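Undergrad: I would like to see how this sequence folds:
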Amino acid sequence: IGRMSELDMDKMYHDLMRSHGFRPVSSSAPTATLLDDVAAVPSNMPSGTPSAIPVTGPTTIPSETLNENNYTPIAWEPQPDVDPNAPPPPQPIYPAYTGQFQSGPAARAYRKRNRIAPKSLASDVERVKRYGRMYWVRRIYESMIDISNVSDSANSIHRTRFMVEQAFNPLDLEAAAHHVFDEALAVHERGWVRPTIYHKKVVRGKLTDVSEKCLERRLARICLCLQQKKATVDDALRGGVTLALLCDNPEARGFTKLSNNAGNAKRGERLRAAKE
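TA: Below is the predicted model of the structure:
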């Protein structure tokens, strides 16, 4: 300790106090006071205590007065190391928090709002929705586990999980198959509800969505993708944006996986060449 700088000792002290539940006081509350007069230290203070005495300790607001306006965490939180000589940090490019959403459901409704219109020209949506779930869910599942025509690279973890060592609970795959069906249906009924930055709009060429007017064709193209590219099964299991991309345009998503395979193969060759 004798070799530590004053800044290091102060940091160690504050880390120690936080580990015991003490919290930094707010700007409107009294701050820690530096006591240069030893006589001013309370008589019941344990020996070895540094001279910076926190005025407030870990306090808990009584449950009858606790509300969303005065809640603060009581658990210790790690503090990042800050170089006092570092230049001021850059300011965020996004605006300050506004508190626009006052509940989880309100925020969810905003997240799930329509960003891109549904592909509503398909004439078979109601028929498939009413009668086709069990047929298509079974086909989706069978496409997931089919290993007769896998195009993933030889060292792909996605290939390994379906051709070498079983990694998933089969019921997880069946449940995911229902999710795939629902998401494919949503392409024609709900539209794109994710941030538009993630949407891949292809207007020409071989990667255009060939299933805009037919839900059954979309489901069949998804099954082909799941059968050939096990990385897209990972998309289905992860859900979210990756599943939405697969269902919105199976052709484009499948091509992305092929491009990733090619890029990974070239990267592996460069690494092997560098080691030699």
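Undergrad: make it CA atoms for all contacts and neighbour counts henceforth
TA: Noted.
Undergrad: Could you give me the buried positions within the helix or strand harbouring Leu226?
TA: Element membership of Leu226, judged by DSSP states H and E, is helix 215-228. For helix 215-228, burial by neighbour count (16 or more other Cα atoms under 10 Å) applies to 215-216, 218-228.
Undergrad: State the next helix or strand along the chain beyond it.
TA: helix 230-238.
Undergrad: The helix holding Leu226 relative to helix 230-238, how many degrees between them?
TA: With axes from the mean of the first three to the mean of the last three Cα atoms, to 10 degrees applied, the angle from helix 215-228 to helix 230-238 works out at 120 degrees.
Undergrad: tell me what helix 215-228 is packed against?
TA: helix 125-131, helix 133-145, helix 170-189, helix 230-238, helix 240-248, helix 250-275 (3 or more Cα pairs under 8 Å, 6 or more residues apart in numbering; DSSP states H and E).
Undergrad: need the contact list for Arg272.
TA: Not one residue lies near Arg272 by Cα atoms under 8 Å, 6 or more residues apart in numbering.
Undergrad: gap between it and Thr256?
TA: Arg272 is 24 Å from Thr256, where distance means Cα to Cα, to the nearest Å.
Undergrad: Repeat that for Leu185.
TA: 22 Å.
Undergrad: Please say which of those two ends up with more neighbours.
TA: Leu185 (23 against 13; other Cα atoms under 10 Å).
Undergrad: so what's Thr232 closest to, chain neighbours aside?
TA: What sits nearest to Thr232 in space, not counting adjacent residues and going by Cα to Cα, 6 or more residues apart in numbering, is Leu226, at 5.7 Å.
Undergrad: okay if I get the helices and strands packed on helix 215-228 as JSON lines plus distance to Ala52?
TA: Below are those laid out as JSON lines (distance: least, Cα to Cα, whole Å):
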{"stretch": "helix 125-131", "distance to Ala52": "69"}
{"stretch": "helix 133-145", "distance to Ala52": "63"}
{"stretch": "helix 170-189", "distance to Ala52": "56"}
{"stretch": "helix 230-238", "distance to Ala52": "50"}
{"stretch": "helix 240-248", "distance to Ala52": "49"}
{"stretch": "helix 250-275", "distance to Ala52": "54"}
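Undergrad: pretty sure Gly254 is touching Cys225, no?
TA: Yes: using Cα atoms under 8 Å, Gly254 is in contact with Cys225, at 6.1 Å.
Undergrad: Remind me which helix or strand the residue nearest to Ile145 when sequence neighbours are not counted belongs to.
TA: Residue nearest to Ile145 in three dimensions, not counting chain neighbours: Phe162, with 6.6 Å by Cα to Cα, 6+ apart. Using DSSP H and E, the element containing Phe162 is helix 157-163.
Undergrad: and this one, so I can compare the two:
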Amino acid sequence: CFLTPMLKRLKDIDLSDMQSEVFWQWVEGESTKNYAIDPLSPFRVRGGQRIPALYDFSTATDFYSYILTGLSFLAHQLGLGGLVIILDEVETITHTWNYSDYTRGLNFLEGLTRSALNCAELKRIESRMLHNRVRPTPYSYREPHLLLILATTPTHGLRGLEELKNLIDKKTYLRNFTEAEIEVIYDNLLEVYKCAYPHFSIDASRRENIFKAALQRSKRELREFIKFSSEAFDWFRLSSAENTE
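TA: The predicted model follows:
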């Protein structure tokens, strides 16, 4: 569906041909929608080059998952363990007001996760998978050798993301820092801040108040703790500068 036509074309590619640029755009994972949605385009990817188009404007989870699992299969055939994919800050998928984009993002993560888990259902094509009037592909290419690592900060109450987490059996949770550990981090943060602003200083009482407020507001979530503390330092620094003018 994907890899065989791609490898055949790679063997016979003509670098002087305009279509070769479209081909490399496809190989690099760039959207080729401009060459796919115009049926009269001489460089139309599907038909003109006999490889399915990659989309960034609609559902295409099966295409991308198929390619990634195919690469993992090829890596294994070459004597390697397979393909490792690390996705950090997965929670950012929720940072969109467009529900359609959120749903597509979840579909992609679910499809890729289930493919990495070697789900037999995703190795075949079903009629319900049809989309964009384009022939679909299976989500998985043969036997995938894909290690997928998803990293996320705590999220609560997001139905789709919680369902995604439930698909994964092997989970590692980082423990919260103790108050003593956070205080060490706070002291180091303050020293770094003073390096950036050498004239900045706060008395012991104010320093303690900021620490307690940051600890309470952040609920010991490190990113929120650092953000609150840094913004508090900024506020006191800027307000002190205004008072001296």
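Undergrad: Need the TM-score from the superposition.
TA: Once superposed, the chains reach a TM-score of 0.21 (TM-score structural alignment, normalised by the length of the second structure), with 88 aligned residues with a Cα RMSD of 6.2 Å.
Undergrad: just to revisit the earlier point, closest to Leu243 of the first structure among the buried residues of helix 215-228 of the first structure?
TA: When these are compared for distance to Leu243 of the first structure (Cα to Cα), Ile222 comes out closest, at 10.4 Å.
Undergrad: buried sites along stretch 268-276 of the first structure?
TA: Under 16+ other Cα under 10 Å, stretch 268-276 of the first structure has no buried positions.
Undergrad: my guess is Thr69 of the second structure contacts Ser115, does it?
TA: Yes: applying Cα under 8 Å as the test, Thr69 of the second structure and Ser115 come out as touching, 7.4 Å apart.
Undergrad: which of the two has more neighbours?
TA: More neighbours surround Ser115 than the other of Thr69 of the second structure and Ser115, with 29 against 26 (other Cα under 10 Å).
Undergrad: Distance of that one relative to Arg217 of the second structure?
TA: Counting by Cα to Cα - Ser115 of the second structure and Arg217 of the second structure are separated by 39 Å.
Undergrad: try Asn188 of the second structure
TA: Using Cα to Cα, which is the criterion applied here, Asn188 of the second structure is 19 Å from Arg217 of the second structure.
Undergrad: And Leu3 of the second structure, by the same measure?
TA: With Cα to Cα as the criterion, Leu3 of the second structure and Arg217 of the second structure are 51 Å apart.
Undergrad: what about these two, which has more around it?
TA: Counted by other Cα under 10 Å, Leu3 of the second structure and Arg217 do not tie: Leu3 has more neighbours, with 15 against 12.
Undergrad: Gly70 is in contact with that one, correct?
TA: Yes: counting by Cα under 8 Å, Gly70 is a contact partner of Leu3 of the second structure at 7.4 Å.
Undergrad: which stretches of the second structure form strands?
TA: If DSSP state E is used as the criterion, the strands of the second structure fall at 83-87, 146-150.
Undergrad: from those strands, which stretch is densest packed?
TA: strand 146-150 (a mean of 18; mean count of other Cα atoms under 10 Å).
Undergrad: by contact count, what packs against it?
TA: Strand 146-150 of the second structure packs on strand 83-87, helix 99-116, going by 3+ Cα pairs under 8 Å, 6+ apart.
Undergrad: So which of these is the most surrounded?
TA: helix 99-116 (a mean of 19).
Undergrad: hmm, back to that, so who does the residue nearest to Thr232 of the first structure touch?
TA: Per Cα under 8 Å, 6+ apart, neighbours of Leu226 of the first structure: Ile140, Ser143, Met144, Thr232, Val233.
Undergrad: count of neighbours near the fourth one?
TA: Going back to what we said before, that points to Thr232 of the first structure. Thr232 of the first structure: 26 neighbours (other Cα under 10 Å).
Undergrad: ok, it touching Cys247?
TA: No: using Cα under 8 Å, Thr232 of the first structure is not in contact with Cys247; the gap is 10.3 Å.
Undergrad: which residues in the second structure form helices?
TA: 3-11, 18-27, 45-48, 61-77, 99-116, 159-166, 179-196, 204-218, 222-244 (DSSP state H).
Undergrad: so of the ones you listed, which one's packed in deepest?
TA: helix 61-77 (a mean of 21).
Undergrad: Which strands or helices does that helix pack on?
TA: Checking 3+ Cα pairs under 8 Å, 6+ apart, helix 61-77 of the second structure ends up next to strand 83-87, helix 99-116.
Undergrad: tilt between that helix and strand 83-87?
TA: 130 degrees.
Undergrad: now the angle from helix 61-77 of the second structure to strand 146-150?
TA: Going by the same axes, to 10 degrees, helix 61-77 of the second structure makes 120 degrees with strand 146-150.
Undergrad: between helix 61-77 of the second structure and helix 18-27, how big is the angle?
TA: Using the same axes, to 10 degrees, helix 61-77 of the second structure lies at 80 degrees relative to helix 18-27.
Undergrad: by how many degrees do helix 61-77 of the second structure and helix 99-116 diverge?
TA: Using the same axes, to 10 degrees: helix 61-77 of the second structure against helix 99-116 is 30 degrees.
Undergrad: how many neighbours does the residue nearest to Ile145 of the first structure have?
TA: 18.
Undergrad: Could you double-check that it sits in contact with Glu142?
TA: No: Phe162 of the first structure sits out of contact with Glu142 when judged by Cα under 8 Å, with a separation of 12.0 Å.
Undergrad: possible to save the helices of the second structure as a markdown table with distance to Leu87 of the second structure?
TA: Shown next, in a markdown table, are the helices of the second structure (distance: least, Cα to Cα, whole Å):
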| stretch | distance to Leu87 of the second structure |
| --- | --- |
| helix 3-11 | 24 |
| helix 18-27 | 20 |
| helix 45-48 | 29 |
| helix 61-77 | 14 |
| helix 99-116 | 10 |
| helix 159-166 | 14 |
| helix 179-196 | 26 |
| helix 204-218 | 25 |
| helix 222-244 | 18 |
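Undergrad: who wins for proximity to Ile85 of the second structure among those?
TA: Among the helices of the second structure, helix 61-77 sits nearest to Ile85 of the second structure (Cα to Cα), with 9.2 Å.
Undergrad: how far off helix 3-11 does the closest one point, in degrees?
TA: 70 degrees.
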